[in-house]
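Novice: sharing a model prediction with you, sequence too.
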Amino acid sequence: MTARSIVFANRGLAFDGRTVGQQPLGGVESSLIAVAEALAARGHRVSVYNDCTAPVTYRGVEWVPLRQGLPVRADLYVANRDHELLLGVPLARARALWLHNPGWKAGGWRYRLKLALRPARVIVLGDYHRNTLPSWMQDRAVTIPLALAEPFRTAAGGDRGRSPPRRAVFTSNPARNLDWLLRVWSERIHPHVPDAELHLFSGPEVYQMRPGTGRSGMERVLAQADTLRDRGVVRHRPVGREVLVDKVAGARAMLYRGHEEETFCLALAEAQGLGVPCVVQPIGSAPERVRNGITGIVAEDDETFAQGAVRLLTDDALWHAMHVDSLRLQRARGWNDVAQDFERLMRP
């Protein structure tokens, strides 16, 4: 495709392309960085306007403080999450609203008004996400799933000679049913595998949350985890993606119930790409990330979830089969593929 001008806008957090190597990031932020850099690598002129502290160009992407004002023109303008940003770049040839939250949060008159004033495609992340949209928004929807960063597609690329230790991980938002997992772990899983450990790489720092925005709830759940050290629960501060690759790749399983607000769950996708089998329940997008009985277990209830976790922690043959299939089946899609999907938004 001929080089085009592509503008993204995001409001709320201070970050730019360099932030990936400096601090942990949530999936929304890391995804924006990844697709912007992939489009730039394909020869496009890419700018991201957000709450970064100062202008910088990094890996071909121009990062500009949003307070400096959006440009008037672009071949493609993408408002990330925020319907208010849809009104920017009035002469954009193509326009999209990139949703990350469930569609029921976009069903109000404010979204409807903005989309009437500035018609746009609505980017969703999968079938579950599309089904959360209000009926009037369905015709605008285009599905563009997220992808894996290269370390998650290439690390642990070979078949391991030995099974990893009995160590499970949780790397998602602590507000998304971590309290449930701690209860199931302490009551139903750990008693059957007393030498097993559950390592948590999770915390409000990833989301740059302020007091009064849900941070206290996260901290309460994490404090609960600290009381379960005698049950093998080990809490870590969130780590950058380069470190997280090694931590997750060395685990035997990822345990995550799922959540109705989880529209893609990059944490599960990353674990699967590293060859780590996952145990989930059919909640939100979780079952879209795990191939039941092949790369992990989609458990219908709490007891089946616990049994699946115990099996993966103790059954070397089961773990090995799911590990190999995860590496074979779950690491194909990269950010260059996502960039190509975004390019299609600019076609008539």
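Specialist: Cool, the structure landed. Residues are numbered from 1 along each chain as shown.
Novice: for the rest of this, base every contact and every neighbour count on C-alpha atoms.
Specialist: OK.
Novice: now residue 285: how far from residue 178?
Specialist: As judged by CA to CA, to the nearest Å, residue 285 and residue 178 stand 16 Å apart.
Novice: do the same with residue 187
Specialist: According to CA to CA, residue 187 and residue 178 sit 14 Å apart.
Novice: the two - which one has more neighbours?
Specialist: Between residue 187 and residue 178, counted using other CA atoms under 10 Å, residue 178 has the larger neighbour count: 25 against 13.
Novice: just checking, that one touches residue 221?
Specialist: Yes. The pair residue 178 / residue 221 is scored as a contact, 7.1 Å apart, by CA atoms under 8 Å.
Novice: residue contacts, the nearest residue to residue 5 once chain neighbours are set aside?
Specialist: Leaving out its chain neighbours, the residue that sits closest to residue 5 by CA to CA, 6 or more residues apart in numbering is residue 45, at 4.7 Å. Residues in contact with residue 45 (CA atoms under 8 Å, 6 or more residues apart in numbering) are 3, 4, 5, 6, 60, 61.
Novice: does the third one touch residue 74 like I think?
Specialist: This means residue 5. Yes. Because the distance of 5.3 Å satisfies CA under 8 Å, residue 5 is recorded as touching residue 74.
Novice: which one of those two has more residues nearby?
Specialist: Comparing residue 5 with residue 74 by other CA under 10 Å, the one with more neighbours is residue 74, at 22 against 16.
Novice: how about the more buried one, what does it touch?
Specialist: Applying CA under 8 Å, 6+ apart, the residues contacting residue 74 are 5, 6, 7, 89, 91, 92, 93, 94.
Novice: out of the residues you listed, list just those in helices.
Specialist: Within the contacts of residue 74, no residue falls in helices by DSSP state H.
Novice: please identify the helix or strand for the nearest residue to residue 192 once chain neighbours are set aside.
Specialist: Residue nearest to residue 192 in three dimensions, not counting chain neighbours: residue 310, with 7.1 Å by CA to CA, 6+ apart. In this structure, residue 310 sits in helix 302-314 according to DSSP states H and E.
Novice: just checking, what packs against that helix?
Specialist: Counting contacts by 3 or more CA pairs under 8 Å, 6 or more residues apart in numbering; DSSP states H and E, helix 302-314 packs against strand 253-255, strand 278-280, strand 296-298, helix 316-329.
Novice: hey, which of those is tucked in deepest?
Specialist: Mean neighbour count (mean count of other CA atoms under 10 Å) peaks for strand 278-280 among the helices and strands packed on helix 302-314, with a mean of 30.
Novice: against which helices or strands is that strand packed?
Specialist: strand 253-255, helix 266-273, strand 296-298, helix 302-314.
Novice: against that first model, consider the following:
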Amino acid sequence: MHITLVDDSIPFDGYSAASRPLGGAEKAFASLPGALARLGHTVQVFNRCRWGMHIESAQWEVFDGKKPLRTDALIAFRKPALLEFVRHAGKRVFWHTGPGRMLDRPATRAMLDTHKPLLLLVAEAQARDFQAKGLAAGLLPMAVRPDYLNVSPRPQDPPRAIVTTHPAHGLDWLVDLWVRKIRPRAPDAELHVHSMTLASAAEGGAVEEGLRPLAAKVLEAAAHGVVVARPQGDHLMSAALSEANVHLYPGHADDMGCFTLMESQAAGCPAVIRPLGAAPERIVDGVTGYSAPDDDAFANLAVMLLTDRSVQQAMGAEARAQWKTRTWDGVAATLEGWLK
């Protein structure tokens, strides 16, 4: 089968995540072509990569490169207009990682109604926000890259919580909770905030106006064990997750991927989340992490995982067991079945 994948966002390729931080959606897109090629398919990828290259038996092409005249399956990533990237396609697929309600925008709906693609969703939460109206839809199981599956948990002393959320997705709330209710009960603990924006602020760089109050708050919280770090490529990021006692995940109603939450689970780091977006789908509540119903519960659970090593280790082991078989080869096999 000839399969064409197309993305029109930022420059990246199948090697990018190994050497630099990359968004979870982009990493998902970069992981699927090689897995499909390993099943014996001929795979072409078109995106904003800097030059054409052969990666894991898939051929990556620059976005404006020569398109195939036809393809058996066209997988358009995130932008509905990409469903028209190849004129003749045996099957068209739209891979959506955003909130479900975005699929009901008039222009998007018109494109979907015209081409009747198979909708690939990444979370059940997406399906609650839109009406399929005759479109076929499938929940594509998500996976993580090998670095997160191969790392071994090694919590550090002093105990460490990690947060990877976008600064605008609840970090202000979390820092307040850390200072008021978590750190006083775990006085040696550190909160490691991985954020490119805040790392730039810590180094004296410019910060967009809307995030300046938060940046100032985070830097002032250094006195309460808050440490700002730059996000890294998969190898170093998996090590950082493996060294944490708990992943604190404030969540956001529009976060349908929760990709770093999947990565921390695979690395054996239990989580405390707020039940927002798709976050509850990424953990097993009470087994690999906790979904906290309110601020007090979130703080109490965070303190427990920071101070009780036996609970932390047991939950981390369960998290690793849940994710160890979730590979991109398995995702590709599921998708292959839908494309036949």
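Specialist: Received, thanks. Every value quoted in this text rests on a predicted model; they were computed, and no experiment measured them.
Novice: TM-score for these two?
Specialist: Here the TM-score for the pair of chains, by TM-score structural alignment, normalised by the length of structure 2, is 0.92; 333 aligned residues with a CA RMSD of 2.1 Å.
Novice: pull up the gap between the equivalent of residue 183 of structure 2 over in structure 1 and residue 198 of structure 1, please.
Specialist: Alignment note (TM-score structural alignment): residue 183 of structure 2 maps to residue 190 of structure 1. As judged by CA to CA, residue 190 of structure 1 and residue 198 of structure 1 stand 9 Å apart.
Novice: give me the more crowded residue out of those two.
Specialist: Neighbour count, other CA under 10 Å: between residue 190 of structure 1 and residue 198, residue 198 has more, with 27 against 20.
Novice: and the helix or strand where the more buried one lies with helix 302-314, angle?
Specialist: If you go by DSSP H and E, residue 198 of structure 1 is part of strand 197-201. With axes from the mean of the first three to the mean of the last three CA atoms, to 10 degrees as the basis, strand 197-201 of structure 1 and helix 302-314 are set at 100 degrees to each other.
Novice: packing partners of strand 197-201 of structure 1?
Specialist: Going by 3+ CA pairs under 8 Å, 6+ apart, strand 197-201 of structure 1 lies up against strand 167-170, strand 233-236.
Novice: where in structure 2 does the first one align, residue-wise?
Specialist: Mapping strand 167-170 of structure 1 onto structure 2 (TM-score structural alignment) gives residues 160-163.
Novice: and the matching stretch, how far from structure 1 on average?
Specialist: Here the mean offset of stretch 160-163 of structure 2 against structure 1 after fitting is 0.5 Å, by mean CA distance after the TM-score superposition for structure 1.
Novice: who touches that stretch?
Specialist: So stretch 160-163 of structure 2 is contacted by 189-194, 241, 243-249, 306 (CA under 8 Å, 6+ apart).
Novice: tell me the buried residues within those.
Specialist: Buried residues within those, counting neighbours by 16 or more other CA atoms under 10 Å: 189-194, 241, 243-249, 306.
Novice: can you name the two of those that are farthest apart?
Specialist: 194 and 306 (18.2 Å; CA to CA).
Novice: quick test: name the residue nearest the centre of structure 2.
Specialist: Central residue of structure 2 (CA atoms, centre = their mean): residue 259, 1.8 Å from the mean position.
Novice: wait, it sits on residue 25?
Specialist: Yes. Counting by CA under 8 Å, residue 25 is a contact partner of residue 259 of structure 2 at 7.5 Å.
Novice: returning to what we had before: measure the match of residue 183 of structure 2 to residue 233 of structure 1 for me?
Specialist: Taking CA to CA, one finds residue 190 of structure 1 at 10 Å from residue 233 of structure 1.
Novice: residue 206 of structure 1 now?
Specialist: On the measure of CA to CA, residue 206 of structure 1 and residue 233 of structure 1 end up 20 Å apart.
Novice: same check, this time on residue 152 of structure 1
Specialist: Computed as CA to CA, the residue 152 of structure 1 to residue 233 of structure 1 distance reads 25 Å.
Novice: which of these two has more neighbours?
Specialist: For residue 152 of structure 1 versus residue 233, neighbours defined as other CA under 10 Å are more numerous around residue 152 (26 against 22).
Novice: re the thing from before, now the helix or strand following the strand holding residue 198 of structure 1 on structure 2. Mean distance?
Specialist: Sequence order places helix 215-226 as the next helix or strand after strand 197-201 of structure 1, per DSSP H and E. Following the fit onto structure 2, the mean deviation recorded for helix 215-226 of structure 1 is 4.1 Å by mean CA distance after the TM-score superposition for structure 1.
Novice: what sits against the aligned residue in structure 1 for residue 38 of structure 2?
Specialist: With TM-score structural alignment defining the correspondence, residue 38 of structure 2 maps onto residue 41 in structure 1. Listed by CA under 8 Å, 6+ apart, the contact set of residue 41 of structure 1 reads residue 60.
Novice: map residue 74 of structure 1 onto structure 2.
Specialist: By TM-score structural alignment, residue 74 of structure 1 lines up with residue 71.
Novice: doesn't that match belong to a helix?
Specialist: No. Counting by DSSP: H, G, I helix; E, B strand; the rest coil, residue 71 of structure 2 is not found in a helix; it is strand.
Novice: quickly note the distance from it to residue 118 of structure 2.
Specialist: With CA to CA as the criterion, residue 71 of structure 2 and residue 118 of structure 2 are 15 Å apart.
Novice: relative to structure 2, what is the average displacement of the helix holding residue 310 of structure 1?
Specialist: Relative to structure 2, helix 302-314 of structure 1 is 0.6 Å off (mean CA distance after the TM-score superposition for structure 1).
Novice: so what's the gap between that helix and the chain middle?
Specialist: How far helix 302-314 of structure 1 lies from its chain's middle: 24 Å, per CA atoms, centre = their mean, to the nearest Å.
Novice: can you list the residue ranges for helices in the stretch 51-200 of structure 1?
Specialist: Taking DSSP state H, counting those that start in this stretch as the test, the helices found in the stretch 51-200 of structure 1 are 109-117, 127-131, 150-154, 178-184.
Novice: contacts only, for the residue of structure 2 positioned farthest from its centre.
Specialist: Ranked by distance from the centre of structure 2 (CA atoms, centre = their mean), the top residue is residue 69, with 33.0 Å. With contact taken as CA under 8 Å, 6+ apart, residue 69 of structure 2 is in contact with 86, 87, 88.
Novice: map the second one across to structure 1 for me.
Specialist: Right, the one you point to is residue 87 of structure 2. When structure 1 is aligned by TM-score structural alignment, residue 87 of structure 2 is paired with residue 90.
Novice: hang on, isn't its match packed against residue 73?
Specialist: Yes. Residue 90 of structure 1 is within contact range of residue 73, at 6.8 Å (criterion: CA under 8 Å).
Novice: circling back to that earlier point, among the contacts of residue 45 of structure 1, which are located in strands?
Specialist: Judged by DSSP state E, the subset of the contacts of residue 45 of structure 1 located in strands is 5, 6, 61.
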